[in-house]
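*Asks:* show me the folded form of this:
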Amino acid sequence: MSAVSDVTPSSPAPSLPALDVLLGPGGAGHLAGTRLEVTPREEELAAFYASPPGLHVRANMVSSVDGGAWGPDHRSGTINDAADWRVFRVLRALADVVLVGAGTARAEGYTALDVPRGLEHLRAGRGPLELAVVTRSGHLPAALAAGDRPPFVITDEHGAGIARASVPADRVLVVGPDDGARAGAPLPSQDLPSPTPGPDLRAGLAALTDRGLTRVLCEGGPHLLADLLAADLLDELCVTTTPVLVGPGPGRIVAGMPPLVAGAATGPASADPRRPRLEHLLHAGGTLAARWALR
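*Replies:* Next up, the predicted model:
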């Protein structure tokens, strides 16, 4: 199951549509009604997604109108479209590193990443686009473990030995368990939904920052997104809503067990809903691409 906001990484690029501006960056009303035409360099669209200097963590997800994070085949490619692909390409080009959970990397068939063709200039010489995989167990999808360009692996001591058997040791970022997560159950053999504490994502992001990878793009899945939100590590959430109805079955773009009340054996902690700020809203053929600021 996955929530990657795009067709699978190996899929061919569809024809890209123009995007109508319903709300401009920062809520700029004067740009409403304008149109972002497709251009080879995509600099106008990239300006809509500019981020401040320093560590910036952005998630990019896709959802059906009825809230599904994937289609009947458990892949997000079933519910996305060309408008989503256009935004996705720009977000990839602007990122230093793409962050995914091991389950998402496995389900979506991730391999080593390249900057989208024709958009290399948006990186301003920042080096290759990296991939970082978060895993409790240290297990990696076979396609990644056998590749010539291994990802960074964010794991704790429990998973480090397994990870080092798959990728070079300098690509394994060993961080402690997340002390804020529920503990006590044995570690799973694979990265399935689990109440056990995962790697400390704050420490993992710090390790990426130490390597100059400050523009982080999370592409899922729902459990990783939930962990980033719970730890207050997400600066913005980009959500593309496509005109598709998938019915019951598919999960939401955020999934997992809610945190427990401190000292209680059962029962989720209550929390007030967060109130993100809508930074911009784009439209093409019924598809809405929204950028929500969380800070």
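
*Asks:* please make it C-alpha for all contacts and neighbour counts, starting now.
*Replies:* Fine.

*Asks:* show me where the stretch 151-295 of the chain has helices.
*Replies:* Assigned by DSSP state H, counting those that start in this stretch, the stretch 151-295 of the chain shows helices spanning 157-164, 201-210, 222-230.

*Asks:* dump these to JSON lines, plus mean neighbour count and distance to Arg106.
*Replies:* As requested, the helices of the stretch 151-295 of the chain are exported to JSON lines (neighbours: other C-alpha atoms under 10 Å; distance: least, C-alpha to C-alpha, whole Å):
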{"stretch": "helix 157-164", "mean neighbour count": "19", "distance to Arg106": "15"}
{"stretch": "helix 201-210", "mean neighbour count": "18", "distance to Arg106": "20"}
{"stretch": "helix 222-230", "mean neighbour count": "21", "distance to Arg106": "14"}
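
*Asks:* this one next, for a side-by-side:
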Amino acid sequence: MTDDEVYAAYAPPAADWLRVNFVSSADGAATLEGLSGPLSGEEDKRVFKVLRARCDVLLAGSGTVAAEGYGPLVLSAERMAWRRAQGLPEVPVMAVVSRSLAGLDPEAGIFTEAPRRPIVVVPADLPETQLEPFREVADVVAAGTGAVDLPAAVAALRGRGLRQILCEGGPRVFGDLIADDLADELDLTISPLLVGAGPVRVAEGRAAAEARPLELRHVIEAGGNLILRYLRGSTDE
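*Replies:* The predicted structure is shown next:
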């Protein structure tokens, strides 16, 4: 597939859209040796980069940001050129969801070297003493009490014009998005690996009230990987 074909394959069906991107092993593990990276190959990373180029904001939990070593959200020259051609800013905004800000460093490159000012999404009752260092390097969005209220957080992001949301996890954030019925799309790469018992699934944490039906939009086989795109609530026929 050409780059244009990959971009077209992931065109969002609506102006407001929240997609989640994960990789898992063939037996359902979301991590290998504690990280998702070892499950991902060249084919999965190609989709990963296209999805980043297509979004207005990249949403990730603080645990994933810390564990996976997220740096500043930057794109290649080719991806930035594609965004400019679509009338988009050269890079998306990075938004980090955190219940307590524990494990996040306001001096880390994800904040201090970001080409666009990042966002931290936190509960409204978090002490100002914890928030103050982050206000220097990021916009603070307060949503919920005691824990992040994801429906309110998503509404706040869209209120800023960040309507195309890409979530890269972690599993607990994805579990909460399912429970709150916020996920419009799951982009899942199944890696040809057997990991065995132990690692978490792609969705963890709070249980959903019911199963959410999905429509399988495409299956791409590449390098032994199955690259799946599932939609729900799509009007794109």
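
*Asks:* hmm, back to that, figure out which of the helices of the stretch 151-295 of the first structure is closest to Phe48 of the first structure.
*Replies:* Closest approach to Phe48 of the first structure among these is made by helix 222-230 (22.4 Å; C-alpha to C-alpha).

*Asks:* look up how far Arg215 of the first structure lies from Pro199 of the first structure.
*Replies:* Here the criterion is C-alpha to C-alpha, to the nearest Å. By it, Pro199 of the first structure lies 20 Å from Arg215 of the first structure.

*Asks:* the more surrounded of the two?
*Replies:* Pro199 (27 against 21; other C-alpha atoms under 10 Å).

*Asks:* list the contacts of the residue positioned nearest the centre of the second structure.
*Replies:* Nearest to the geometric centre of the second structure sits Cys167, at 1.8 Å (C-alpha atoms, centre = their mean). By C-alpha atoms under 8 Å, 6 or more residues apart in numbering, the residues touching Cys167 of the second structure are Leu18, Arg19, Val20, Asn21, Leu58, Leu59, Ala60, Phe174.

*Asks:* is the fifth one located within a strand, as I assumed?
*Replies:* Yes - the assignment for Leu58 of the second structure is a strand, going by DSSP: H, G, I helix; E, B strand; the rest coil.

*Asks:* what do we get in the first structure for it?
*Replies:* Mapped onto the first structure by TM-score structural alignment, Leu58 of the second structure lines up with Val98.

*Asks:* same question, the second one
*Replies:* By TM-score structural alignment, Arg19 of the second structure lines up with Arg58 in the first structure.

*Asks:* quick one: the helix or strand hosting that match to the second structure mean distance?
*Replies:* Per DSSP states H and E: Arg58 of the first structure is located in strand 56-64. Taking mean C-alpha distance after the TM-score superposition for the first structure, the mean distance separating strand 56-64 of the first structure from the aligned residues in the second structure is 0.3 Å.

*Asks:* return the set of buried residues in that strand.
*Replies:* By 16 or more other C-alpha atoms under 10 Å, the buried positions in strand 56-64 of the first structure come out as His56, Val57, Arg58, Ala59, Asn60, Met61, Val62, Ser63, Ser64.

*Asks:* got it, and stretch 46-56 of the second structure?
*Replies:* Those would be Val47, Phe48, Val50, Leu51, Arg52, Ala53, Arg54, Cys55, Asp56, for stretch 46-56 of the second structure by 16+ other C-alpha under 10 Å.

*Asks:* I'd like those as CSV, with secondary structure appended.
*Replies:* Converted to CSV, the buried residues of stretch 46-56 of the second structure look like this (three-state DSSP):
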residue, secondary structure
Val47, helix
Phe48, helix
Val50, helix
Leu51, helix
Arg52, helix
Ala53, helix
Arg54, helix
Cys55, coil
Asp56, coil
